[in-house]
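Participant: Can you look at this prediction? I've put the sequence above it.
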Amino acid sequence: VTQRGIRVDNEGGEDVDLGIRCALPGTPEFAEAPPVVITVTREDFARLPVKPLAAHAGPVDGWLPVNMVNILHTDPETQELSTELLDTPVAIRATPISYHWDLGDGNTITTTNPGNPYPAETISATYTQEGWYDITLTTTFSGQFSVNGGEWQDIDGTIEIASDPVPLYSKSLESRLVNGDVPVDEDEDPWIPERSPDTEGPQDPDASHRTL
């Protein structure tokens, strides 16, 4: 049997040819010849283009009243990708297993539940103060790989992928007497002010981390 040795650098992605040797049946070299095993490491997994999940937060208008429930959810789709190792096709499967929500005011939520759209309140939170906040979802993915159409094998370790932040304005609504015959002047009292250092939301002094 002819054996070729190849050293694969998972970090740099380079292959080093260790040369060829011949092993004849009945010799120690033949008996000790290891089979070619293709595996996918966590580092290999992290280099693949796993897409971030779409984070959904708050009403579509981009604002909500202070102390109003903010609904958080995402679509937990499993992604399948393909690559090639040692000239052999390898399929990769990335499955979301947990979700970390950073609400931008110091409060965070970690859960294994992707949540549900309104009116469900499976994953929810409120803002206690007025201002702009960025809501960020970071998803943890587990992985599996299949070599040349073979059985699925687990990848040792997980990866984290952050979604694009969702900007949301928390508005403090105040009751006031108005003349019903006069239309609302949105320029005088805009529902959503321009984002600036003066309109950024403050941190919640009672911020906490919740695990659901």
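Facilitator: Everything's here; your move. Quick caveat, the model's predicted, so the values are computed rather than measured.
Participant: Every contact and neighbour count from this point should use C-alpha atoms.
Facilitator: OK.
Participant: Might you report the residue contacts of residue 73?
Facilitator: 55-57, 114-117, 123 (C-alpha atoms under 8 Å, 6 or more residues apart in numbering).
Participant: most surrounded residue in those?
Facilitator: Within those, most neighbours by other C-alpha atoms under 10 Å means residue 57, with 27 neighbours.
Participant: helix or strand right after the lengthiest strand in the chain?
Facilitator: Using DSSP state E to define each element, the chain has its longest strand at strand 131-147. Counting by DSSP states H and E, the element after strand 131-147 in chain order, helix or strand, is strand 153-162.
Participant: circling back to that earlier point, how about the longest strand of the chain: buried residues?
Facilitator: Neighbour counts over strand 131-147 (16 or more other C-alpha atoms under 10 Å) mark 131-147 as buried.
Participant: now stretch 43-63
Facilitator: Those would be 45-46, 50, 52-58, 63, for stretch 43-63 by 16+ other C-alpha under 10 Å.
Participant: Please apply the same query to stretch 161-169.
Facilitator: 161-163, 165-169.
Participant: Included below, for side-by-side comparison, is a second structure:
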Amino acid sequence: MGRRLNLLIFAIIGFVLTMSVLAPEPAFADDCGPIDAESGICANDINGGDSVDVGADKTNPGDGGSDGRNNGGGGGDNSGGGDSGDGDADGKEEAHVEFPCRFVGTCPDEGSDPITIHDLASFTPAPTHVTMEPDGWMIVGLPANFYADADVNTDSGKLFEFPITVRFTPSSYSWSWGDGSTASTGTGGSSWKSLGVEEFTATSTSHTYAEKGTYTVSLTVNYSVQIKTSGTGWLDVDGTLTKAASGVTAIATTANSVIVDKECNRNPTGPGC
């Protein structure tokens, strides 16, 4: 009986040693198949932390995803739901920053010069008309009075896709009298009646013709320009805008050939009397 027991013990020990020798080697991550994974014999963390922990609920940390910025760089969660970055997709946020600094010429970027007259080519002041008296004729040797209806006016529209208002203020007037002479005035002039003076009185915008003939009087108005947008006051724009006015054509003749509004016997001091 004791001999049989000893043989049984030796048989069990031999079986255990045999199974230890025949046991399979642990599989590496690259060789781990579905069956090996289910059996739990796949090795973990053998390739430096990039392997998947079978049975676990997450992967080891990697490089991360996009943070939602325009250039897609940086880390963040896989949804890409990071902050908005330097500006929204259509660049409007950036333009809101750049536009005011161009107004005052303080933009740090090269090429961001202040707004000039050339940037406002699509904006224009209201038309200006020239009026003369007497209407359509002049007496040689006597002043004819000219005046323009230019005034401060505004025009609205968009610049760089932003709404702005442009204000035009007449600053000077350049007259061409049609007889080769010119004049520059700081006013557009007024009628004799508005000035409270007699007809044929010399004014700051009158001209006297020395020869008979037909003359075309032309005028250009020079404007200073200001602009504003939401959140700003009026800001000066570099340069001066020049705008032509409608001219007038009139005949200069002698006094005795002109029909005056009153006969000489009723107005002995009138022209030609």
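Facilitator: Nice, I can see it. Bear in mind the structure is a predicted one, so any value in this text is a computation, not a measurement.
Participant: So which of the buried residues of stretch 43-63 of structure 1 are in strands?
Facilitator: The members of the buried residues of stretch 43-63 of structure 1 that map onto strands under DSSP E are 55-57, 63.
Participant: Strands along structure 1, start to end?
Facilitator: 2-8, 15-22, 55-57, 63-65, 70-74, 79-85, 88-102, 108-111, 124-125, 131-147, 153-162, 166-171, 209-211.
Participant: how about the ones you listed in TSV, adding distance to residue 40 of structure 1?
Facilitator: Converted to TSV, the strands of structure 1 look like this (distance: least, C-alpha to C-alpha, whole Å):
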stretch	distance to residue 40 of structure 1
strand 2-8	12
strand 15-22	15
strand 55-57	28
strand 63-65	44
strand 70-74	28
strand 79-85	9
strand 88-102	9
strand 108-111	27
strand 124-125	37
strand 131-147	7
strand 153-162	6
strand 166-171	33
strand 209-211	31
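Participant: Out of those strands, which is closest to residue 37 of structure 1?
Facilitator: Closest approach to residue 37 of structure 1 among the strands of structure 1 (C-alpha to C-alpha): strand 131-147, 9.6 Å.
Participant: what's the average distance of that closest one to structure 2?
Facilitator: Its aligned residues in structure 2 lie a mean 0.5 Å from strand 131-147 of structure 1 after superposition (mean C-alpha distance after the TM-score superposition for structure 1).
Participant: Skipping adjacent residues, who's closest to the aligned partner of residue 248 of structure 2 in structure 1 in space?
Facilitator: Structural correspondence for residue 248 of structure 2 with respect to structure 1 (TM-score structural alignment): residue 166. Take residue 166 of structure 1 and drop its neighbours on the chain: the residue closest to it by C-alpha to C-alpha, 6 or more residues apart in numbering is residue 135, 5.0 Å away.
Participant: Please tell me how far the residue mapped onto the one you found from structure 2 sits from residue 181 of structure 2.
Facilitator: Counting by TM-score structural alignment, residue 135 of structure 1 corresponds to residue 217 in structure 2. Using C-alpha to C-alpha, to the nearest Å, one gets 10 Å for the distance from residue 217 of structure 2 to residue 181 of structure 2.
Participant: Then residue 16 of structure 2?
Facilitator: Residue 16 of structure 2 is 127 Å from residue 181 of structure 2, by C-alpha to C-alpha.
Participant: go on, residue 143 of structure 2?
Facilitator: 14 Å.
Participant: So between those two, which is more surrounded?
Facilitator: Using other C-alpha under 10 Å as the criterion, residue 143 of structure 2 and residue 181 rank with residue 143 on top: 20 against 10.
Participant: and residue 167 of structure 2, how many residues sit next to it?
Facilitator: 22.
Participant: which non-adjacent residue is nearest the equivalent of it over in structure 1?
Facilitator: In structure 1, the residue paired with residue 167 of structure 2 is residue 93, using TM-score structural alignment. Spatial nearest neighbour of residue 93 of structure 1, chain neighbours left out: residue 80 (4.5 Å); criterion: C-alpha to C-alpha, 6+ apart.
Participant: Relative to residue 164 of structure 1, how far out is that neighbour?
Facilitator: In this view, residue 80 of structure 1 and residue 164 of structure 1 are 21 Å apart by C-alpha to C-alpha.
Participant: Please apply the same query to residue 48 of structure 1.
Facilitator: 18 Å.
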